[in-house]
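Enquirer: Predicted model follows, preceded by the sequence.
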Amino acid sequence: MAYKDKQLQEEKVFKDPVHRYVHVRDQVIWDLIATPEFQRLRRIKQLGTTNLTFHGAEHSRFNHSLGVYEIVRRIINNFQDRPNWDNEERLLCLCAALLHDLGHGPFSHSFEKVFKLDHEYFTQQIILGDTKINEVLERVQPGFAQNVADVIDKTYQNKLVVSLISSQIDADRMDYLLRDAYFTGVSYGHFDMERILRVMRPIEDQVVIKSTGMHAVEDYIMSRYQMYWQVYFHPVTRSAEVILTKILHRAKHLYETSNYTFKLEPTHFISFFTGDVQLEHYLKLDESIVQYYFQLWQDEDDFILSDLCERFMNRRLFKYVEFNPSHMMKELMELYRLFQKIGIDPEYYLVDDSSSDLPYDFYRPGEEEERLPIHLLMPNGELKELSRHSDIVEAISGKKRTDHKLYFPKDVLDINEDKQTVEQIKAILYGQGDEGNVN
């Protein structure tokens, strides 16, 4: 029997709090899960610093990847014998679902921004490089690893396969909404996934939804909207991300400063500081390693690095106020001057941060990050774009919402001896809006 067709002697299951069980019968999938590159995802949190806001959010990219695989497995089971579905694509879909987040680094998006990295690029490097993952995939057939990488890169010729992993209603989004809601303990992210899976239908180049399932999709869209603003963009989480990014910026700056010597040489970070990141370096850095450095950097001689690490490790976060960059740039420049006057480096201790989201969009051909819309399959066989049939979705379609905050260490201001300047700073800060609580 060919390796791609080989089945385990008995089905293996992972007990899962969201899907109850994750079922594995394919030898290929079982072997992929066992690789060091996939096991590394156990050491990358799904939600980065969110556990400092919602203490239950300790789940990993490993959990999520298994969940996406399970959803795709169930979708494919429902597609059996339906027109437009080619079961020869089954294993490819399962592998792409399982491996779609393989390239995430520690603290994911915050880490990427500091070092100008792209997790999707590293996902492809892991799949196509000299790795155990590649070894397993190439055993299926020569070129299979490239096909998996193409699905994740959204360049695979069969767009139906791509849409299962990456679209406005895909297995990735469905799993992370349900999983993140479960582990954060909020009610916002829940929706009727069972109903959505039942009304999904394959057509030539995408998955569509039977019109009778429209209300379940509306619920899904609104759940996603609420999760972004109540969980993913929570201002306290963003405060932790601000400190995290400033730690990495400071460590990089000190490494580039010839007259500074680290007590603990940042060996694992050097290639990131120099911009020469090889795959082997990338795979060796996970959140346990990063936290190890942060723990020890609390004792560094550099006050800023030491202070920021202590704040991150002990959750002594920055406070925040609302910030409108279009009306406050003059005030921001004045705050920079006043911070410097009282001996606080505004580069690290006065940070404007913005978050934005587009919950759903219709088709805008040629635009950057072009999005394929969700289509409803009407009883007469016609396809109708979701927002043209749903008043709820139409109300939020194409509307990008952005939130701005200004972060600063109120505790440092409160103990500064230059009370007159501090009062000037607070007058500017609190004149723009209420102080944000970081509990």
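Expert: Looks like it came in fine.

Enquirer: going forward, measure contacts and count neighbours with C-alpha atoms only.
Expert: Will do.

Enquirer: Tell me the secondary structure of the residue lying closest to K263 once chain neighbours are set aside, please.
Expert: Excluding the flanking residues, the one nearest K263 by C-alpha to C-alpha, 6 or more residues apart in numbering is E300, at 6.3 Å. Using DSSP: H, G, I helix; E, B strand; the rest coil, the structure places E300 in coil.

Enquirer: so how far is L244 from E300?
Expert: 16 Å (C-alpha to C-alpha, to the nearest Å).

Enquirer: These two: which has the busier surroundings?
Expert: L244 (22 against 17; other C-alpha atoms under 10 Å).

Enquirer: Any buried residues in the helix or strand hosting the more buried one, and which?
Expert: Taking DSSP states H and E as the criterion, L244 maps to helix 235-256. Neighbour counts over helix 235-256 (16 or more other C-alpha atoms under 10 Å) mark 235-252, 254-255 as buried.

Enquirer: here comes the other one, which I'd like you to weigh against the first:
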Amino acid sequence: MLEREKVLRDPVHDHIYIQHQVILDLINTKEFQRLRRIKQLGTTSSTFHGAEHSRFSHSVGVYEITRRICDLFERNYPSKEPSDGLWDDSERLVALCAALLHDVGHGAYSHTFEHIFSTNHEEMTQKIITDQSTEINAVLREVSPAFPEKVASVINKTYSNPQVVQMISSKLDADRMDYLLRDSYFTGTHYGTFDLTRILRVMRPYEGGIVFDKTGMHAVEDYIISRFQMYQQIYFHPVSRSMEVILSHLLKRAKDLYLKNELEDGFAKNYLEPFFNEEFTLGDYLRLDDGVLNTCFESWRYSKDRILRDFAIRFLDRHPLKSMLYDSKTASISLDNLKELVSNCGYNADYYTGTNNSFDLPYKYDKANIKLLEKNGDLVELSNVSALVGALTNKSLGDERFFFPKEMLEEESQSEIFKCYYDEFLKHIKNDRII
């Protein structure tokens, strides 16, 4: 324990209290500091300009919620004897370290980068924790030689104590609670707000993990609805998804050029070559952050390759593609025709068109369900007693979109080739479905 706790000011939680030397040392490692340079919401800041917050701020937020849970459990439900299903506070340090480090393996523009280069942030998180070359691993080994593996096992959900695992990874965990509140705050919206204090007050440990007093059911319902709204209104926003498509196709073009030995030498090639070859090391991975990728894109703004240059400009200067909703009927009838029309107008349809489907289950009925504790000690599953949650259970909600160049919709000031296909293009789309 620190002789005197450190305090970080935070716009979401007001204060974040650092009470253990190991937590302070982990925060000060180069691998954790790298998270300051990775946006929490990737391309979402192209739509909601305030969403510039980082994986760093989210990670310390998850730590803080986990610390509060441990405090409440120790105060109200301390273990009296082994196997009584209550909270053993000797688990506190592994829970706090896992909470702090749960996202340390996220890469630059993480989810889009993962798709193109076949990386996995959860696997990278565990590697950063367990690899003896990292500063994080060295700090954790100061606790005990086996401590890094214990922390990693919480991340991969194999740790022996389900209470610790569920604090950080479950349907209602510290990770989700922080990112909903934090993302709502920084996007300037209110969709993700819910009563965090009430939820923490009704949480309690039991032998199988964590349950919630039934008296707090409405606070849990509010959380479920908040998560649903954030996905539909923020995370699935079509303009943010358009910028993801541009980013994905930009990286794909660079990789395709490299594999044909046509990518120009320079900063970008130096940093990304290990990923193009799919032979990257942990050190290669940790060199990348959003700023490094943005510098690569800035260099490609002047590329000799027309497609790479155009997509770099579209991404950096925020020129999103347009999109239209489609479903199984629309896809079978018109998408191929739309791609052909885009191609006829001089665009390479492999890069200038794309599809994106974004669906979410607000609440899935499975063995990881949220359980409520009744006064008589019985456990009931949330969707069985909440009509509100029951109405959302197992409902996959979202949409599918087809992306194409905005120029396809601009009738004025277009070349003759565009004018030839303008009316035909519009036949295949419905204007009320375009964003």
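Expert: That came through, no problem. On a predicted model such as this, the values are computed, not experimentally measured, just so you know.

Enquirer: which residues in the second structure does the helix holding L244 of the first structure match up with?
Expert: Using TM-score structural alignment, helix 235-256 of the first structure lines up with residues 238-259 of the second structure.

Enquirer: can you tell me the mean distance of the matching stretch from the first structure after alignment?
Expert: With mean C-alpha distance after the TM-score superposition for the first structure, stretch 238-259 of the second structure departs from the first structure by a mean of 0.4 Å once superposed.

Enquirer: residues making contact with that stretch?
Expert: Residues outside stretch 238-259 of the second structure that contact it (C-alpha atoms under 8 Å, 6 or more residues apart in numbering): 43-47, 112-113, 115-116, 263, 276, 307-308, 311-312, 314-315, 318, 320-323, 351, 354, 356, 403, 435.

Enquirer: Can you say which of those residues are buried?
Expert: In the contacts of stretch 238-259 of the second structure, the ones that pass as buried (16+ other C-alpha under 10 Å) are 43-47, 112-113, 116, 263, 276, 307-308, 311-312, 314-315, 320-323, 351, 354, 356, 403, 435.

Enquirer: Distance check, I333 of the second structure against Y326 of the second structure.
Expert: Taken as C-alpha to C-alpha, the span from I333 of the second structure to Y326 of the second structure is 10 Å.

Enquirer: More neighbours: which of those two?
Expert: Y326 (21 against 11).

Enquirer: That one pairs with which position in the first structure?
Expert: By TM-score structural alignment, Y326 of the second structure lines up with F323.

Enquirer: Its match is in contact with K405, isn't it?
Expert: Yes: here F323 of the first structure lies in contact with K405, judged by C-alpha atoms under 8 Å, at a distance of 4.9 Å.

Enquirer: How far off centre is the helix or strand that K426 of the first structure is a member of?
Expert: Using DSSP H and E, K426 of the first structure sits in helix 419-430. Relative to its chain's centre, helix 419-430 of the first structure lies at 36 Å (C-alpha atoms, centre = their mean, to the nearest Å).

Enquirer: Would you mind identifying the next helix or strand past that helix?
Expert: Next along from helix 419-430 of the first structure, by DSSP H and E: strand 435-436.

Enquirer: where exactly do the strands run in the first structure?
Expert: Listed in chain order, the strands found in the first structure under DSSP state E are 7-16, 20-26, 200-202, 207-210, 319-322, 351-357, 375-377, 383-385, 401-408, 435-436.

Enquirer: deepest of those, which one?
Expert: Comparing these by mean neighbour count (mean count of other C-alpha atoms under 10 Å), strand 375-377 comes out on top with a mean of 24.

Enquirer: helices or strands up against it?
Expert: In this structure, strand 375-377 of the first structure packs against strand 207-210, strand 383-385, with contacts taken as 3 or more C-alpha pairs under 8 Å, 6 or more residues apart in numbering; DSSP states H and E.

Enquirer: run the last query once more with 10 Å
Expert: Under the contact criterion of 3 or more C-alpha pairs under 10 Å, 6 or more residues apart in numbering; DSSP states H and E, strand 375-377 of the first structure touches strand 200-202, strand 207-210, helix 214-227, strand 383-385.

Enquirer: so where in the second structure does the first one end up aligned?
Expert: When strand 200-202 of the first structure is aligned against the second structure using TM-score structural alignment, it corresponds to residues 203-205.

Enquirer: compared with the first structure, how much does that stretch deviate?
Expert: Stretch 203-205 of the second structure sits 0.4 Å off on average (mean C-alpha distance after the TM-score superposition for the first structure).

Enquirer: is it true that T189 of the second structure touches S226?
Expert: No: using C-alpha atoms under 10 Å, T189 of the second structure is not in contact with S226, being 11.1 Å away.

Enquirer: Between these two, which has more neighbouring residues?
Expert: For T189 of the second structure versus S226, neighbours defined as other C-alpha under 10 Å are more numerous around S226 (21 against 15).

Enquirer: Okay, that one and T44 of the second structure: tell me how far apart.
Expert: 18 Å.

Enquirer: Ok, T330 of the second structure next?
Expert: 27 Å.

Enquirer: With A108 of the second structure instead?
Expert: With C-alpha to C-alpha as the criterion, A108 of the second structure and T44 of the second structure are 14 Å apart.

Enquirer: and if you look at N270 of the second structure?
Expert: In terms of C-alpha to C-alpha, N270 of the second structure sits 28 Å off from T44 of the second structure.

Enquirer: Could you do D265 of the second structure as well?
Expert: 31 Å.

Enquirer: before we move on, what about E114 of the second structure?
Expert: For E114 of the second structure, the distance to T44 of the second structure - C-alpha to C-alpha - is 17 Å.
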